[in-house]
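>>> This is a predicted model, with the sequence first.
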Amino acid sequence: MNGHFLSREINNEPAKFRRLLNKLNKEVDFINIEKAVELISSGKATEVKKTLLAFTFDDGFDDCYYSLAPVLEEYGINACFFINPNFVAGSKEYIKNFVINTVSTPNKRPMDWEQITNLKDRGFVIGSHTKDHVRLSELDDHDIKCQVEDSKYIIEKKLGIKCEYFAWPYGQFKDITEKALIIVEEHHKYVFSGCDYKNYFSYEGKVFNRRHFEACWSFNELKYFLSFTRKY
């Protein structure tokens, strides 16, 4: 499951997410994102009888640090947070433009590098979401490389880790090209979309598909989407 925020407002109260996970935990088993990727990559996911659920969150809002990560830790699991380095370190003007015009969440704020480092140290996975949350399908090869390679470099330098996870912004197939996907794959081991959730993979096994949700959604909404059988 892939989300972005706790709510569209400035709201760091985690109680709603905790209630959602409490209800979900009676229906599914939560697992770490690394375990989910391993099961899907190996083809063993179909051998598991019970529904397993792992989480990712895009864009790097500070909800991830204050609200989402602490609740996930209560259940003994992590998540992958896909971040945009220029949003993390942006000026007030950049951040304002990002939340209003780029991702349409005008009340949100980014995590800073200290918070992201803390999450990494606590066992959460940090992935790349390009430098500026751009549509790769609208860029030429040079700009794609800048967005992909520079984002990975910054994350690795700041956190002292190898950045192997990548999710392209907006997440639909129209938002990436096959050439852009080749560039992404040259630099990342795991690539994630935000669509086609009834299938584990797309692009002949190159892309992990995720189901969109938000931490403020109702239990019944998630239960409906989880009722579908996924296919390889």
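Noted; the coordinates are in hand.

>>> drop to CA atoms for contacts and neighbour counts, all remaining ones
Fine.

>>> buried ones in the longest helix seen in the chain?
If you go by DSSP state H, the chain has its longest helix at helix 141-159. Using 16 or more other Cα atoms under 10 Å as the test for burial, helix 141-159 gives 144-145, 147-156, 159.

>>> Check the offset of whichever helix or strand comes after that helix from the chain's centre.
Moving toward the C-terminus from helix 141-159, the next helix or strand (DSSP states H and E) is strand 165-167. Offset of strand 165-167 from its chain centre (Cα atoms, centre = their mean, to the nearest Å): 8 Å.

>>> again with stretch 120-135
The answer for stretch 120-135 is 8 Å, by Cα atoms, centre = their mean.

>>> same thing with stretch 56-75?
The answer for stretch 56-75 is 11 Å, by Cα atoms, centre = their mean.

>>> Comparison target, given below:
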Amino acid sequence: MINKLSKLVLKEIDLKFLMKISGSRHLLPLYHTVSDIGLPHIKNLYTTKNTTEFRNDLDFFLKNYKSVAIDELINQLKENNVREPIFNLTFDDGLKEIVEIIAPILLEKGVNATFFINSGFINNTSLFFRFKTSLLINKIKDKINSDNVIKQLKELLDGLSGETLTKKLLNITYNNKNILDKAGEILEVDFEEFLKTEPFVDDDDIQWLIDKGFTIGAHSIDHPLFSDITLDEQIRQAESSICVLNEKFEVAKNRLFAFPFSDNLVSDSFFKRINNEFPTYTFGTSGLNYDFEKLNFQRVPIENSSFGISELIKMYHLKFLLRKFQL
């Protein structure tokens, strides 16, 4: 009932009015992938847009904002001179669909985008630990009547938080991700075999994106939550992924880095060290917001919402206004 009421209220609010009173006229939408089929490594983690929904999103953005390259958006923000509503689409994790589905649609519609790539996943050399979790959850459903398998899994996951095996698996973090490999053995899930389906982009894919005019940024080596790792490891994850992409593809006109998961609780020390020699433009995921770090920009997550794109963006504006009022 509350959700329906919220949607009705948001529908009646004018977006241009919200932009005016919020003072925010830029947008960095965040996606991961787009697909018309259920992706086994993702479907237990978050919802994705299908191609029709994605095209509708793009039509909304193009109607209300001007598509610009990420460099232009950054420069306007740095100069505090956003002259008209502008946006740049961003995509995380370097999934294969960005080449097979997303980029062709963006080229068709003339939309700029930035793709943030994990250096450790390029060429499908390793699998993101959260994708392992989703594959394991799929297999649990197949093995639910196998008492021996379920017993072994319960023993392995004993002590982890969560009321069910699925929730326990979802609560596994980067720091204890080795449990997922043991669970894979119990459930007979072959992660190396799954990598042969090529869920990630390869070198040729990335070069193709660059040749088509898209921007490439770094997204860490293998996607840890930064608040779960030490400062030294944070720097290694960021610097190594930036360097690998620059060495392979010469993408460092500007050093771009999107935090995996979130930039919550990332310390000032990280930003001082990462910007020590060369300015690095970093990107969080906290919605429509301005950051205290002048080279850190916040993005608007689009997936996992029951709101339509218009209502969702208006909601982000309202949240932004509330934060300003509280300050």
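Looks like it arrived, so ask away. Just so it is clear, the model here is predicted, and its values are computed rather than measured.

>>> Let me see the contact set for Ile216 of structure 2.
By Cα atoms under 8 Å, 6 or more residues apart in numbering, the contact set of Ile216 of structure 2 is Thr114, Phe115, Phe116, Ile117, Ile206, Ile210, Val251, Leu256.

>>> And the buried residues of helix 141-159 of structure 1, which two are furthest apart?
Ile144 and Leu159 (22.6 Å; Cα to Cα).

>>> any idea how far the aligned residue in structure 1 for Glu233 of structure 2 is from Phe166 of structure 1?
Matched to structure 1 by TM-score structural alignment, Glu233 of structure 2 sits across from Asp143. Distance check for Asp143 of structure 1 against Phe166 of structure 1: by Cα to Cα, to the nearest Å, it reads 17 Å.

>>> just Asn32 of structure 1 next, same as before
The gap separating Asn32 of structure 1 from Phe166 of structure 1 is 17 Å, by Cα to Cα.

>>> again with Asp112 of structure 1
19 Å.

>>> out of those two, which sits in the more crowded spot?
The residue with more neighbours, out of Asp112 of structure 1 and Phe166, is Phe166; 28 against 17, by other Cα atoms under 10 Å.

>>> Translate the more buried one into the numbering of structure 2.
Using TM-score structural alignment, Phe166 of structure 1 pairs with Phe257 in structure 2.

>>> out of the contacts of Ile216 of structure 2, who's nearest Phe128 of structure 2?
Ile117 (12.0 Å).

>>> Alignment lookup: that closest one to structure 1.
Match for Ile117 of structure 2 (TM-score structural alignment): Ile83.

>>> What of Leu62 of structure 2?
Per TM-score structural alignment, Leu62 of structure 2 is aligned with Asn25.

>>> Make sure Asp222 of structure 2 is indeed in a helix.
No. According to DSSP: H, G, I helix; E, B strand; the rest coil, Asp222 of structure 2 belongs to no helix; its state is coil.

>>> Aligned against structure 1, show me the partner of it.
In structure 1, the residue matched to Asp222 of structure 2 (TM-score structural alignment) is Asp132.

>>> distance of its match from Leu39 of structure 1?
31 Å.

>>> Which one of the two is surrounded by more residues?
Neighbour tally, Asp132 of structure 1 and Leu39, criterion other Cα under 10 Å: the higher count belongs to Asp132, 21 against 15.

>>> For the aligned residue in structure 2 for Cys64 of structure 1, list the residues it contacts.
Under the alignment by TM-score structural alignment, Cys64 of structure 1 pairs with Ile98 in structure 2. Contact partners of Ile98 of structure 2, counting by Cα under 8 Å, 6+ apart, are Thr33, Val34.

>>> Ile98 of structure 2 and Leu89 of structure 2: what is the separation?
Counting by Cα to Cα - Ile98 of structure 2 and Leu89 of structure 2 are separated by 12 Å.

>>> where's Glu185 of structure 1 relative to Asp112 of structure 1, distance?
27 Å.

>>> That should have said Lys92 of structure 1, apologies.
From Lys92 of structure 1 to Asp112 of structure 1 the distance is 13 Å (Cα to Cα).

>>> repeat for Pro106 of structure 1
Taking Cα to Cα, one finds Pro106 of structure 1 at 18 Å from Asp112 of structure 1.

>>> now do Lys145 of structure 1
24 Å.

>>> residues in contact with Tyr165 of structure 1?
Counting by Cα under 8 Å, 6+ apart, Tyr165 of structure 1 touches Phe82, Ile126, Gly127, Ser128, His188, Lys189, Tyr190, Val191, Phe192.

>>> Enumerate every residue touching the fourth one.
By Cα under 8 Å, 6+ apart, the contact list for Ser128 of structure 1 reads Phe82, Ile83, Asn84, Val148, Ser151, Lys152, Ile155, Cys163, Tyr165, Phe166, Ala167.

>>> Now for the nearest residue in space to the last one that is not next to it in sequence, how many residues are close by?
In space, and not counting its chain neighbours, Ala167 of structure 1 is closest to Phe192: 4.6 Å by Cα to Cα, 6 or more residues apart in numbering. Per other Cα under 10 Å, the neighbour tally for Phe192 of structure 1 reads 21.

>>> for the one 4 residues further on, same thing?
When neighbours are counted by other Cα under 10 Å, Asp196 of structure 1 registers 16.

>>> quick one: secondary structure of it?
The three-state label given to Asp196 of structure 1 by three-state DSSP is coil.

>>> How about it: what's its closest non-neighbour residue?
Asn209 (5.9 Å).

>>> Could you pull up the contacting residues of the counterpart of the one you found in structure 2?
Alignment note (TM-score structural alignment): Asn209 of structure 1 maps to Gln298 of structure 2. Gln298 of structure 2 makes contacts with Leu28, Phe283, Gly284, Thr285, Ser286, Gly287, Leu288, Asn289, Tyr290, Asp291, as judged by Cα under 8 Å, 6+ apart.
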